[in-house]
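1. Output the structure for:
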Amino acid sequence: MTSRLSRIPRSDALDNRERILEAARALFATEGLNVPLREVARRADVGPATLYRHFPTKEILATEAFADQMRVCHDVVDGGLADPDPWHGFCSVIERICELHARDRGFTAAFVSTFPRAVDFTAGRDYALRAIAELAGRAKEAGNLRHDFVLDDLVLMLMANNGIQATSTAARVAASRRFAAFVIQAFQAAPEQAPLPPVARLALVLPGMTL
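-> This is a model prediction of the structure:
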């Protein structure tokens, strides 16, 4: 009985783990993956040793911190695959993936990075990419997606989307929606001049500057 109880995490250990994850999600979302683990520990109000006891590497911490985002990502691509119109499904994936990544800068960095010690995250990313590749193939067969589209273009899109600098998360999401509209037109076999989403105020654009 004593041996079995010793293997059950204490409530304070569970509390520490949740605080670390909460701090990591907040910092990764706003600052990206370059945040030092020491800062994560400080935000979580735990010592570095406690953090490393729960998460020996940043890869393991990121895998746990982004588990919910990865599940949402899977739901997005599964929804696209289920759409009877492959082009509509493909566009929906682009729009929703851009917004998901715009809300969390760290998730984009993790998604496009190679985490050799984070097997679960790599598997989840590979699943999403394979699903998008299948959806892209269907959209090409339907004649809607340009024939020279490759998955590297998707990664390039995510990296560009991650580079959006805005004054707030809401502004970044609004800018991301407009960016996604541009990208969809670029990916379309016969681009249509569809109306774009509203312009978002970005950090590098000064008031009064117009074209």
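
2. For the rest of this, base every contact and every neighbour count on C-alpha atoms.
-> OK.

3. Please enumerate the helices of the protein.
-> Using DSSP state H, the helices of the chain run over 2-6, 11-31, 37-44, 48-54, 58-65, 67-82, 86-103, 105-112, 119-141, 151-162, 169-187.

4. now the ones you listed as TSV including mean neighbour count?
-> Compiled in TSV, the helices of the chain are given as follows (neighbours: other C-alpha atoms under 10 Å):
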stretch	mean neighbour count
helix 2-6	8
helix 11-31	18
helix 37-44	18
helix 48-54	15
helix 58-65	20
helix 67-82	17
helix 86-103	22
helix 105-112	21
helix 119-141	18
helix 151-162	16
helix 169-187	20
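
5. Tabulate those (CSV), appending distance to L202.
-> Shown next, in CSV, are the helices of the chain (distance: least, C-alpha to C-alpha, whole Å):
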stretch, distance to L202
helix 2-6, 53
helix 11-31, 16
helix 37-44, 28
helix 48-54, 36
helix 58-65, 28
helix 67-82, 25
helix 86-103, 13
helix 105-112, 16
helix 119-141, 29
helix 151-162, 13
helix 169-187, 7
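
6. Please report how far R201 lies from A194.
-> Distance, R201 to A194, by C-alpha to C-alpha, to the nearest Å: 21 Å.

7. More neighbours: which of these two?
-> More neighbours surround R201 than the other of R201 and A194, with 17 against 9 (other C-alpha atoms under 10 Å).

8. Hmm, that one is touching I164, no?
-> No. Contact criterion C-alpha atoms under 8 Å: R201 and I164 do not qualify, at 11.0 Å.

9. so what sits against both of these two?
-> Listed contacts common to R201 and I164 are A175; contacts here mean C-alpha atoms under 8 Å, 6 or more residues apart in numbering.

10. Count the neighbours of V205 for me.
-> Based on other C-alpha under 10 Å, the number of other residues close to V205 is 11.

11. Could you check how far it is from V199?
-> 11 Å.

12. and what of T122?
-> For T122, the distance to V199 - C-alpha to C-alpha - is 35 Å.

13. Kindly report the same for N162.
-> Applying C-alpha to C-alpha to N162 and V199 gives a distance of 17 Å.

14. Would you do the same for the sequence below? I want to compare the two.
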Amino acid sequence: MTDRLPHTVRSDARDNRARILDAARAVFGEEGLSAPMRDVARQAGVGPATLYRHFPTKQALIVETFAEQRRACQAAVHDALADPDPWHGFRSLIERICELHAHSRGFADAFMTAFPEAMDFTADRERTSRAVAELARRAQETGELRRGFVVDDLTLMLMAHRGLQATPRAARLTASRRFAAYVIEAFRAAPETGAPTPLPPAPRLQLTHSPGTP
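-> Got it, this is the predicted structure:
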């Protein structure tokens, strides 16, 4: 009985940690990083003390919550740089980053927001910026990417893309893919020769009214 107790405690701790991370993905994913820690604890079915025992700070929870998305982002950067066709690699990177951000409002917030204690996301942004700069140089040399493109255009694109987070989840990915397709066409140096690539399907969106408007 005594030998089994430490194992039981460790198992309970692992279960609590897993529940907290699942809850954080759900809460931050839909509400963004402004969601309070108590909402995560409530969703996980644990007390605040248990939450803070596993994750003493919100930044620590954010970094761990989006570890999988960060690895996917790193893989997208690696694959884009390894692509023998720079323009194809550039387009793929834009598409994959948009898709990652569309899946989770929290990851989009974390990627775009400065967290002094969360150096992981700072490194991700810098890595992505370097990859985009190198891909842009190669794609411009092929004549496919317009000469006026600068790395800050990626930030501009992602700032605009964050507006899709207000879109209902069912339509968000569809909207994101169409958004990425339009952005890629804006970055292209010249119109496609031959038949143009079809755009992804258009989502069914409904405009919302501000309070007080008819």
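
15. Any idea what the TM-score is?
-> The TM-score (TM-score structural alignment, normalised by the length of the first structure) is 0.87; 199 aligned residues with a C-alpha RMSD of 2.1 Å.

16. contacting residues for D78 of the first structure?
-> So D78 of the first structure contacts A131 (C-alpha under 8 Å, 6+ apart).

17. now do F55 of the second structure
-> L61.

18. And A139 of the second structure, by the same measure?
-> Per C-alpha under 8 Å, 6+ apart, neighbours of A139 of the second structure: 86-87, 90, 145.

19. Next: G32 of the first structure.
-> 104-107, 109.

20. now A175 of the first structure
-> Contacts of A175 of the first structure by C-alpha under 8 Å, 6+ apart are 164, 199-202.

21. redo that, cut-off 6 Å
-> By C-alpha atoms under 6 Å, 6 or more residues apart in numbering, A175 of the first structure lies in contact with A200.

22. Can you tell me the residue that sits opposite it in the second structure?
-> Aligned counterpart of A175 of the first structure in the second structure: A175 (TM-score structural alignment).

23. gap between its match and R19 of the second structure?
-> 30 Å.

24. Then Q59 of the second structure?
-> 18 Å.

25. again with Q140 of the second structure
-> 47 Å.

26. Next, count neighbours for E192 of the first structure.
-> E192 of the first structure, neighbours per other C-alpha under 10 Å, totals 10.

27. Spatially nearest residue to it (excluding sequence neighbours)?
-> Nearest non-adjacent residue to E192 of the first structure, counting by C-alpha to C-alpha, 6 or more residues apart in numbering: Q185, 6.6 Å away.

28. Wait, the one you found touches P191, no?
-> Yes. Using C-alpha atoms under 6 Å, Q185 of the first structure is in contact with P191, at 5.2 Å.

29. For stretch 192-207 of the first structure, what is the distance to the chain centroid?
-> How far stretch 192-207 of the first structure lies from its chain's middle: 22 Å, per C-alpha atoms, centre = their mean, to the nearest Å.

30. same deal with stretch 103-114 of the second structure?
-> That offset, for stretch 103-114 of the second structure, works out to 6 Å (C-alpha atoms, centre = their mean).

31. what residues does that stretch touch?
-> Outside stretch 103-114 of the second structure, the residues touching it (C-alpha under 6 Å, 6+ apart) are 28-30, 32-33, 101, 121.

32. would you turn these into JSON lines with distance to L81 of the second structure?
-> Shown next, in JSON lines, are the contacts of stretch 103-114 of the second structure (distance: C-alpha to C-alpha, whole Å):
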{"residue": "F28", "distance to L81 of the second structure": "30"}
{"residue": "G29", "distance to L81 of the second structure": "28"}
{"residue": "E30", "distance to L81 of the second structure": "31"}
{"residue": "G32", "distance to L81 of the second structure": "30"}
{"residue": "L33", "distance to L81 of the second structure": "30"}
{"residue": "H101", "distance to L81 of the second structure": "20"}
{"residue": "F121", "distance to L81 of the second structure": "20"}
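
33. which two from the residues you listed end up farthest apart in space?
-> Using C-alpha to C-alpha, the pair of the contacts of stretch 103-114 of the second structure lying farthest apart is E30 and F121, separated by 19.4 Å.

34. what's the nearest residue to T65 of the second structure if we skip its chain neighbours?
-> L21 (5.6 Å).

35. Likewise for G143 of the second structure?
-> A189 (6.7 Å).

36. Contacts only, for the one you found.
-> 144-146.

37. in the first structure, which of the residues you listed remain in contact?
-> Among the contacts of A189 of the second structure, the contacts conserved in the first structure (both residues aligned by TM-score structural alignment, their matches' C-alpha atoms under 6 Å) are 144-146.

38. Now tabulate these in CSV and tack on neighbour count and distance to F66 of the second structure.
-> Converted to CSV, these look like this (neighbours: other C-alpha atoms under 10 Å; distance: C-alpha to C-alpha, whole Å):
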residue, neighbour count, distance to F66 of the second structure
E144, 19, 33
L145, 25, 31
R146, 16, 33
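
39. got those as JSON lines, with distance to D152 of the second structure columns?
-> Listed next are these as JSON lines, based on distance: C-alpha to C-alpha, whole Å:
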{"residue": "E144", "distance to D152 of the second structure": "19"}
{"residue": "L145", "distance to D152 of the second structure": "15"}
{"residue": "R146", "distance to D152 of the second structure": "14"}
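
40. Right, I'll leave it there.
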